[in-house]
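In: 3D model of this:
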Amino acid sequence: MAGGLFAVNRKWFWELGGYDPGLEIWGGEQYEISFKNLKRVAETWMDEYAEYIYQRRPEYRHLSTGDISSQKELRKHLKCKDFKWYMTEVAWDVPKYYPPVEPPPASWGEIRNVASNLCIDSKHGATGTELRLDTCVKDGSERTWSHEQLFTFGWREDIRPGEPLHTRKFCFDSISNNSPVTLYDCHGMKGNQQWSYRRDKTLFHPVSNSCIDCNPAEKKLFMNRCDPLSETQQWIFEHINMTILQKFNIYNNS
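Out: The predicted structure is shown next:
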């Protein structure tokens, strides 16, 4: 939680050691008092789990922590249990929702429509942006910031703009049959943001029991009653991990 909103008994706050005086710039105090995540506090508190940080942020590995001997002495004085105990006994369900190592995606890259040979494009939009079709960048469309055609269908069963390790925090979202397909802030709770990429190449939306369709002439995307014979509802991901995709489909009985 944000450090400025943290409330704690003053006596207990100082007994815990207060803020680490070695955190010399703004930011990080919320981790120091709650989860303890940046390199200085990771090296003090997280034991072998600090390696997960370096795997995601390799640039942190060679940064200097400064002198943390007083912080390590504080941990010893407080008789703190190790971080593995915390992850096992207190935060045992965290890896389910926030895995320390990002699981591989089911599919990623451009999403090309079979009927039109056009690609889904999010135009680097934010919340509320309607997804559209456009000439695929790989087919010669001008490579400018006006196009965003790389997407990742990841382990949360949502679709996000960006490559697997660098996705934006917006997800494909739709409400009901006939509604447009938009970007919305990812919430990780499935619902309107859960998708299934099926063997018939349709992008199925369980909540509305419908599939992504398109009007190539108007370059519009919308939800429609699923018709596996309709090529306007057939989509081809550039890359597919069939093993992961099959697990998704078996789980969703599709």
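
In: switch to C-alpha atoms for all contacts and neighbour counts from now on
Out: Fine.

In: pull the contacting residues for Trp195.
Out: Listed by CA atoms under 8 Å, 6 or more residues apart in numbering, the contact set of Trp195 reads Glu157, Asp158, Ile159, Leu203, Phe204, His205, Pro206.

In: try it again with 10 Å
Out: Contacts for Trp195 (CA atoms under 10 Å, 6 or more residues apart in numbering) come out as 153-154, 156-159, 172-173, 202-207, 211-212, 248, 252.

In: just the ones of the residues you listed in strands?
Out: When DSSP state E is applied, the contacts of Trp195 are split such that Phe153, Ile159, Phe172, Asp173, Leu203, Phe204, His205, Cys211, Ile212 fall in strands.

In: pull the most distant pair out of these.
Out: Using CA to CA, the pair of the ones in strands among the contacts of Trp195 lying farthest apart is Phe153 and Cys211, separated by 15.4 Å.

In: ends of stretch 68-82, how far apart?
Out: One end of stretch 68-82 sits 17 Å from the other (CA to CA, to the nearest Å).

In: I'd say Leu38 and Asp20 touch.
Out: No. The pair Leu38 / Asp20 is not scored as a contact, 11.7 Å apart, by CA atoms under 10 Å.

In: and the strands in this structure?
Out: Applying DSSP E to the chain gives strands spanning 107-113, 119-121, 132-134, 151-153, 159-163, 166-167, 170-173, 182-185, 196-197, 203-205, 210-215, 220-224, 235-240.

In: quick one, which of those is nearest to Tyr98?
Out: Of all the strands of the chain, strand 166-167 sits nearest to Tyr98, with 14.9 Å by CA to CA.

In: let me see the ranges of the helices in the stretch 1-150 of the chain.
Out: Taking DSSP state H, counting those that start in this stretch to define them, one finds helices in the stretch 1-150 of the chain at 10-15, 29-33, 39-45, 50-56, 69-77, 83-85, 94-97.

In: so which of those helices is the most surrounded?
Out: Mean neighbours per residue, mean count of other CA atoms under 10 Å, is largest over the helices of the stretch 1-150 of the chain for helix 39-45, with a mean of 21.

In: for that one, packing partners?
Out: Here helix 39-45 touches helix 29-33, helix 50-56, helix 69-77, going by 3 or more CA pairs under 10 Å, 6 or more residues apart in numbering; DSSP states H and E.

In: run this one through as well so I can compare:
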Amino acid sequence: MLLKCIRLKKIYARCIFILIIIVCLVIITSQFLPKDNQNNSYKHSKVSNNLSQIFEKKLRDYESRIIPNLGDNGEAAFLDGKDARDGEKALKKFALNTVLSDRMPLNRKLRDPRNKKCKDFAYDPKLKASVIVIFYNELLSVVLRTVWSVILQTPGKLLEEIILVDDASTEESLKGLLDYYLETRLKEHRIKIVRIKHRLGLIRARLQGARIAQGDVLIFLDAHCEATVGWAEPLLSRIEEDRTAVLVPIIDVIEATNMAYSTNGDTTFQVGGFSWSGHFTWIDIQEEKDKNKLTPVKSPTMAGGLFAIERNFFWDIGSYDEQMDGWGGENLEMSFRIWQCGGRLETVPCSRVGHVFRDFHPYSFPDNKDTHGINTARLAHVWMDDYKRFFFMHQPGLENNPIVGDLTHRKQLRQKLRCKPFKWYLDNVYPEKFIPDENVFAWGQARTEFEMCLDDLQLGDDKVGPLGLYQCHPFLAMSQYFSISQKGELRKENTCAEVFNGYDVQLTACHGHQREQYWILFKNGSIYNPAVRKCLSSEGVDNGKGVKVEDCKDSVYQRWTFTNINNTV
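Out: The predicted model follows:
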């Protein structure tokens, strides 16, 4: 009996030991599985039989309404009757003709928009790409047209996968119906979906996609794009030559009204710049020798929606600032960081991708915060050194605001990567960028003896309007910040004062080659325009109205005092 009890105890002990081992194995294994609190599903869900029947009927109904060849070759497309009227309503609500998009084939054919000489390049890259597409409440047909264009225009040997990241969309069609479409219409293609349960915004959503990517190169696209023939090969080939090159295709316009694929020709394009207010701008190619090149061209910044980067370099150089919220500013932050920390940013003329440009955002951003302003304040503090003074003149409320968040890790990253100063970037990457208080004769407020100042009267970017007169602010605001440049321009950042009709003075784009934009600041304070032989005058000008030029005379109305005068220039 005693021996029997001993044997039973040994058996129980072994069982307990085996049970402990099993529990440990389960715990260890679970560490390598996707965690639920990551809010991600890396494959589209299998659809149940009942739902399959419902989705199949919906898709067949949808497919039956598609008009074959509509919009082929990128031609403008039009509908008739009720569809046309519904499309106009949709355009006002969604900034996109959603009715037309739904009637157009998802795999529509596009003409080859490249310069003909691009065909002479023999690209044979060995790298493979993970194409990452973020969407939030985007129209299903637009998302699928993006996917189809990547599949049709990318050689299979170069496409590792397409990763769709759903940033917590609430539109039902982007859930089970999208899964079912991929499962039944695109099942032969490597497509993953990352489902995020709580909206993260563009920046963090892109990071979620990048973390699961397996390709040698990450290519980020917006969810309303169409790739064209030969778009991927020059991107991958250039990165194969230089892993630190970050590349942008030429971004053509897909019209939101009629879905036409529009270009500025096959030889004309621009590269990226920026404004001191922290916005991306388009600028002409910087050097004359680059203007007819079909090989990659230097670009100071990128728009941010479409670019290719070697996957390991993306992480090595700091990926994205994960504390940036929502959308905005991340493109300039990455642009400055790439250049200052040892990389290159280039536009590739033989790679072209269409992009739907909307007149307004049809959806809101989290908490309705100014995420662009906050994110740009973060990049200004980390990357722009003392030149951040210009950004904070546009956004003074953000300069010392705790809403900008902790910057410790990004500043540590800059030190770790031994990045160059922003002055180096301006001198070597963007030397033509106008700096309002460097290499100028005068800058600041231009004040009359009656406490009135020159003012842009809140003139919008890329607009033409009067050079105004307004009561001087007690602080130096950007609306009253003017400079007399070395070229004799009376200018703001991108606009210069020009005489029209012999007496009106307008702020218009600086061009540097017409004498109407040439001014001389005399020691007595008069601002003289030799082209019309007249002086800038405030006489008879009401608050908030435009100044003019008049015959020069010894008058208090023609004397202007700048805040700062540089006697060494």
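
In: superposing both, give me the TM-score.
Out: The TM-score (TM-score structural alignment, normalised by the length of structure 1) is 0.52; 209 aligned residues with a CA RMSD of 5.2 Å.

In: and of the helices of the stretch 1-150 of structure 1, who's closest to Ala2 of structure 1?
Out: Nearest to Ala2 of structure 1 among the helices of the stretch 1-150 of structure 1 is helix 29-33; the distance by CA to CA comes to 5.2 Å.

In: which other residues reach the closest one?
Out: Outside helix 29-33 of structure 1, the residues within contact range by CA under 10 Å, 6+ apart are 1-6, 8, 13, 16-20, 23, 35-38, 40-42, 45.

In: ok so, going back, which neighbours do Leu38 and Asp20 of structure 1 share?
Out: In contact with both Leu38 of structure 1 and Asp20: Gly28, Glu29, Glu32, using CA under 10 Å, 6+ apart.

In: which residue in structure 2 lines up with the first one?
Out: Aligned against structure 2 by TM-score structural alignment, Gly28 of structure 1 finds its counterpart in Gly329.

In: need the longest strand for structure 2.
Out: For structure 2, the longest strand by residue count, based on DSSP E, is strand 344-357.

In: what does that one correspond to over in structure 1?
Out: Under TM-score structural alignment, strand 344-357 of structure 2 has no counterpart anywhere in structure 1.

In: dump the residue contacts of the closest residue to Trp443 of structure 2 other than its chain neighbours.
Out: Leaving aside its sequence neighbours, Trp443 of structure 2 sits nearest to Ser483 (CA to CA, 6 or more residues apart in numbering; 4.2 Å). Counting by CA under 10 Å, 6+ apart, Ser483 of structure 2 touches 435-446, 489-493, 496, 562, 564-565.

In: mind doing that once more with 7 Å?
Out: Pro436, Val440, Ala442, Trp443, Gly444, Leu490, Arg491, Lys492 (CA atoms under 7 Å, 6 or more residues apart in numbering).

In: output those residues as TSV; include the columns neighbour count and distance to Asp386 of structure 2.
Out: Converted to TSV, these look like this (neighbours: other CA atoms under 10 Å; distance: CA to CA, whole Å):
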residue	neighbour count	distance to Asp386 of structure 2
Pro436	20	13
Val440	22	18
Ala442	25	20
Trp443	23	17
Gly444	21	17
Leu490	24	24
Arg491	23	22
Lys492	25	19
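
In: which among those residues gets closest to Asn49 of structure 2?
Out: For the contacts of Ser483 of structure 2, the nearest to Asn49 of structure 2 is Lys492 (64.5 Å; CA to CA).

In: quick one: closest of the helices and strands packed on helix 39-45 of structure 1 to Ile120 of structure 1.
Out: Checking the helices and strands packed on helix 39-45 of structure 1 against Ile120 of structure 1 by CA to CA gives helix 50-56 as the closest, at 28.4 Å.

In: check the mean deviation of that closest one from structure 2.
Out: Its matched residues in structure 2 lie on average 5.1 Å from helix 50-56 of structure 1 after superposition (mean CA distance after the TM-score superposition for structure 1).

In: run through who's touching that helix.
Out: Against helix 50-56 of structure 1 from outside (CA under 7 Å, 6+ apart): Ala42, Glu43, Tyr60, Arg61, Pro100, Val101.

In: and those, which two are furthest apart?
Out: Largest separation among the contacts of helix 50-56 of structure 1 by CA to CA: Glu43 and Val101, giving 18.6 Å.

In: can you flag the buried ones in the contacts of helix 29-33 of structure 1?
Out: The neighbour count (16 or more other CA atoms under 10 Å) marks Asp20, Leu23, Lys36, Asn37, Leu38, Arg40, Val41, Ala42, Trp45 as buried among the contacts of helix 29-33 of structure 1.

In: include distance to Glu231 of structure 1 when you put those into a markdown table, please.
Out: Formatted as a markdown table, these follow (distance: CA to CA, whole Å):
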| residue | distance to Glu231 of structure 1 |
| --- | --- |
| Asp20 | 60 |
| Leu23 | 57 |
| Lys36 | 51 |
| Asn37 | 48 |
| Leu38 | 49 |
| Arg40 | 54 |
| Val41 | 54 |
| Ala42 | 51 |
| Trp45 | 55 |
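
In: need the max-distance pair from those residues.
Out: Of all pairs drawn from those, the widest gap by CA to CA lies between Leu23 and Trp45 and measures 14.5 Å.

In: what about Arg206 of structure 2, distance to Trp339 of structure 2?
Out: Look at Arg206 of structure 2 and Trp339 of structure 2: by CA to CA, they are 21 Å apart.
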